[in-house]
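[1] Just a sequence and a predicted model for now, questions to come.
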Amino acid sequence: MNIGIYIYQNAEVLDFSGPFEVFSTANRFTGPDPAFNVFLVAEDTCPVQARGGYSINPHYGFSDHPHIDVLIVVGGIHMEELSKTNVIDWVAATSEKAELVASVCTGAFILAQAGLLNGLEVTTHWEDIDALRGSYADLTVVESRRWVDTGKVVSSGGISAGIDMSLHLVSRLVGAELAERTARQMEFEWRKNSL
């Protein structure tokens, strides 16, 4: 299963590193054939400067990535992304073909801008709840939840909540035992909440 994580300039480091670690750690327990092929996608393959000056090399750009089964859109300083037609169009088109779409933190704004959250319950970083409500009136923005699973779309709160959500995705896609083993290997106290 191909897990594509969308990153961009000033993306929040743990928003993409946390989910990447969850899926790559889960692969340690799935035998010789990994359950997940996890990779980072950006507009192109040039280095991306994430928050704090953290430089990261995406594996693929929009034009050369493999099919994405699960698209994860991360948060960060996201306002510029909302005005990029090519980004919003790519997110919408990729989501249409994906089995699951997820957001971490303010990545929910990008999914909302792409029209993927209409009429759904969603969550985001606590600091951005009011802004998400004010910007997209057709969403039901949920507070005090680590993640919200509505079926095809899963959204999570800020930063570290993306790890909880990703463990939930492992549980959904493969099984609870693998998610538990992954959390234990990461020495992470998995906070489970869902609909």
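    Looks like it arrived, so ask away.

[2] Could you use CA atoms for every contact and neighbour count after this?
    Noted.

[3] my read: residue 155 touches residue 110, true?
    No: assessed by CA atoms under 8 Å, residue 155 is found out of contact with residue 110, at 11.5 Å.

[4] Counting neighbours, go ahead and name the busier of the two.
    residue 155 (30 against 24; other CA atoms under 10 Å).

[5] Am I right that that one falls within a helix?
    No: counting by DSSP: H, G, I helix; E, B strand; the rest coil, residue 155 falls outside a helix, being strand.

[6] which one is it nearest to, not counting chain neighbours?
    residue 103 (4.7 Å; CA to CA, 6 or more residues apart in numbering).

[7] What is the helix or strand containing the one you found packed up against?
    For residue 103, the host element (DSSP states H and E) is strand 100-104. Helices and strands touching strand 100-104, by 3 or more CA pairs under 8 Å, 6 or more residues apart in numbering; DSSP states H and E, are strand 70-73, strand 153-156, helix 161-173.

[8] Quick one: the ones you listed as CSV, columns for distance to residue 6 too.
    Below are the helices and strands packed on strand 100-104 laid out as CSV (distance: least, CA to CA, whole Å):
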stretch, distance to residue 6
strand 70-73, 5
strand 153-156, 14
helix 161-173, 13
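
[9] of these, which approaches residue 82 most closely?
    strand 70-73 (12.3 Å; CA to CA).

[10] Next, the residues that contact the next helix or strand after the closest one from outside, please.
    For strand 70-73, the following helix or strand on the C-terminal side (DSSP H and E) is helix 79-82. Helix 79-82 is contacted from outside by 8, 87-88, 109-110, 113, using CA atoms under 8 Å, 6 or more residues apart in numbering.

[11] Now render those as CSV, adding distance to residue 49 and secondary structure.
    Converted to CSV, those look like this (distance: CA to CA, whole Å; DSSP: H, G, I helix; E, B strand; the rest coil):
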residue, distance to residue 49, secondary structure
8, 8, coil
87, 17, helix
88, 20, helix
109, 20, helix
110, 19, helix
113, 23, helix
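
[12] another one to put next to it:
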Amino acid sequence: MDTTITKTVYAASAVLYALLVLTIFLRKKLILKRAGKCVLSVRPRSAKFSASIIVCAPFIMLFSAFVDLRFYFKWMLCAVALLATEIAVREASTLRSSGVYENGIVTEGEVILFTHISGAKKGSETGEIRGECIAELEVRGKGMRRITYADEGERDAVLKAIFECCPQLKRGMV
């Protein structure tokens, strides 16, 4: 019985993996539709992370099929591979489209609408990690979102564009 269930899990994992990868362009289209017209485009993020996970995830699932593990470990490896694929696909869907748009900010596979943002500011000096330039957005219902930019000029340009699109947020700047 365990082999039948395990085979079903592998088949379902393969189908889910394929669906996740095939949705990259659909996700991008839907995100950009919600975001509106581009106001400021930022430097594209590297695709190495997303591509390597998307390539390696099926090998993790195959590895679990050929290694003698208990069936729940095999299921767990499939679940971890699918979760990693979801994260990579989410990131890959907006790699070349990150920036400020008329309705919000597109970053890391999502659009943060201006209507959901209650404040925006530069990252605090103590919050800077290894010289990274961070913009902090207070998002209603989700808490503080920290977005990393390539340099201070890019971060400042993004904050300026945000405040031009949504002037009421300027009061929240520190």
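    Nice, thanks for sending it over. This structure is a prediction, so every number in the text was calculated from the model and none was measured.

[13] May I have the TM-score of the superposed chains?
    Remark: TM-score between the superposed chains equals 0.24 [TM-score structural alignment, normalised by the length of the second structure]; 86 aligned residues with a CA RMSD of 6.2 Å.

[14] returning to what we had before: between the helices and strands packed on strand 100-104 of the first structure, which one is nearest to residue 49 of the first structure?
    strand 70-73 (16.1 Å).

[15] ok, residues contacting the closest one?
    Residues outside strand 70-73 of the first structure that contact it (CA under 8 Å, 6+ apart) are 1-7, 94-95, 98-104, 107-108, 110-111.

[16] Swap in 6 Å and give it another go.
    The contact list for strand 70-73 of the first structure (CA atoms under 6 Å, 6 or more residues apart in numbering) reads 3-6, 98-103, 107.

[17] ok, back up a step: redo the contacts of helix 79-82 of the first structure as CSV? Include distance to residue 134 of the first structure.
    Formatted as CSV, the contacts of helix 79-82 of the first structure follow (distance: CA to CA, whole Å):
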residue, distance to residue 134 of the first structure
8, 24
87, 22
88, 19
109, 11
110, 15
113, 13
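
[18] Make a PyMOL selection of whichever of those turn out to be buried.
    A single PyMOL command selects the buried members of the contacts of helix 79-82 of the first structure (16 or more other CA atoms under 10 Å):
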select buried, resi 8+87+88+109+110+113
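
[19] Out of the contacts of helix 79-82 of the first structure, which is nearest to residue 23 of the first structure?
    residue 8 (20.0 Å).

[20] before we move on, the earlier item: tell me the buried residues within the contacts of strand 70-73 of the first structure.
    For the contacts of strand 70-73 of the first structure, buried by 16+ other CA under 10 Å: 3-6, 98, 100-103, 107.

[21] Just give me the closest of these to residue 39 of the first structure.
    residue 4 (5.2 Å).

[22] Would you mind naming the helix or strand containing residue 137 of the second structure?
    Applying DSSP H and E, one finds residue 137 of the second structure within strand 133-139.

[23] now the helices for the second structure?
    2-22, 24-35, 48-66, 71-92, 152-165 (DSSP state H).

[24] Minimum distance to residue 136 of the second structure: which of those helices has it?
    Nearest of those (CA to CA): helix 152-165, 9.6 Å.

[25] chain center to that closest one, what's the gap?
    Between the centre of helix 152-165 of the second structure and the centre of its chain there are 20 Å (CA atoms, centre = their mean, to the nearest Å).

[26] List the buried residues of it.
    152, 154-156, 158-163, 165.

[27] any chance of the helices of the second structure in CSV, plus distance to residue 100 of the second structure?
    Converted to CSV, these look like this (distance: least, CA to CA, whole Å):
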stretch, distance to residue 100 of the second structure
helix 2-22, 25
helix 24-35, 8
helix 48-66, 22
helix 71-92, 16
helix 152-165, 7
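
[28] Return the most buried member of the ones you listed.
    helix 71-92 (a mean of 19; mean count of other CA atoms under 10 Å).

[29] name the helices or strands packed onto that one?
    helix 48-66 (3 or more CA pairs under 6 Å, 6 or more residues apart in numbering; DSSP states H and E).

[30] Show me what the helix it packs on is packed against.
    helix 71-92.

[31] Residue 170 of the first structure: how many residues sit nearby?
    Number of residues near residue 170 of the first structure (other CA under 10 Å) recorded here: 21.

[32] again with residue 24 of the first structure
    Look at residue 24 of the first structure: counted by other CA under 10 Å, it has 17 neighbours.

[33] In terms of helices and strands, where is the nearest residue to it once chain neighbours are set aside?
    The shortest distance from residue 24 of the first structure to any non-neighbouring residue, by CA to CA, 6+ apart, is to residue 38 (6.9 Å). Here residue 38 of the first structure is covered by strand 37-41, with elements defined by DSSP H and E.

[34] Which SSE is immediately downstream of that strand?
    Using DSSP H and E, the helix or strand that directly follows strand 37-41 of the first structure along the chain is strand 48-49.

[35] continuing past that following strand, what's the next helix or strand?
    strand 55-56.

[36] counting contacts, what elements does that next one pack onto?
    Counting contacts by 3+ CA pairs under 6 Å, 6+ apart, strand 55-56 of the first structure packs against strand 48-49.
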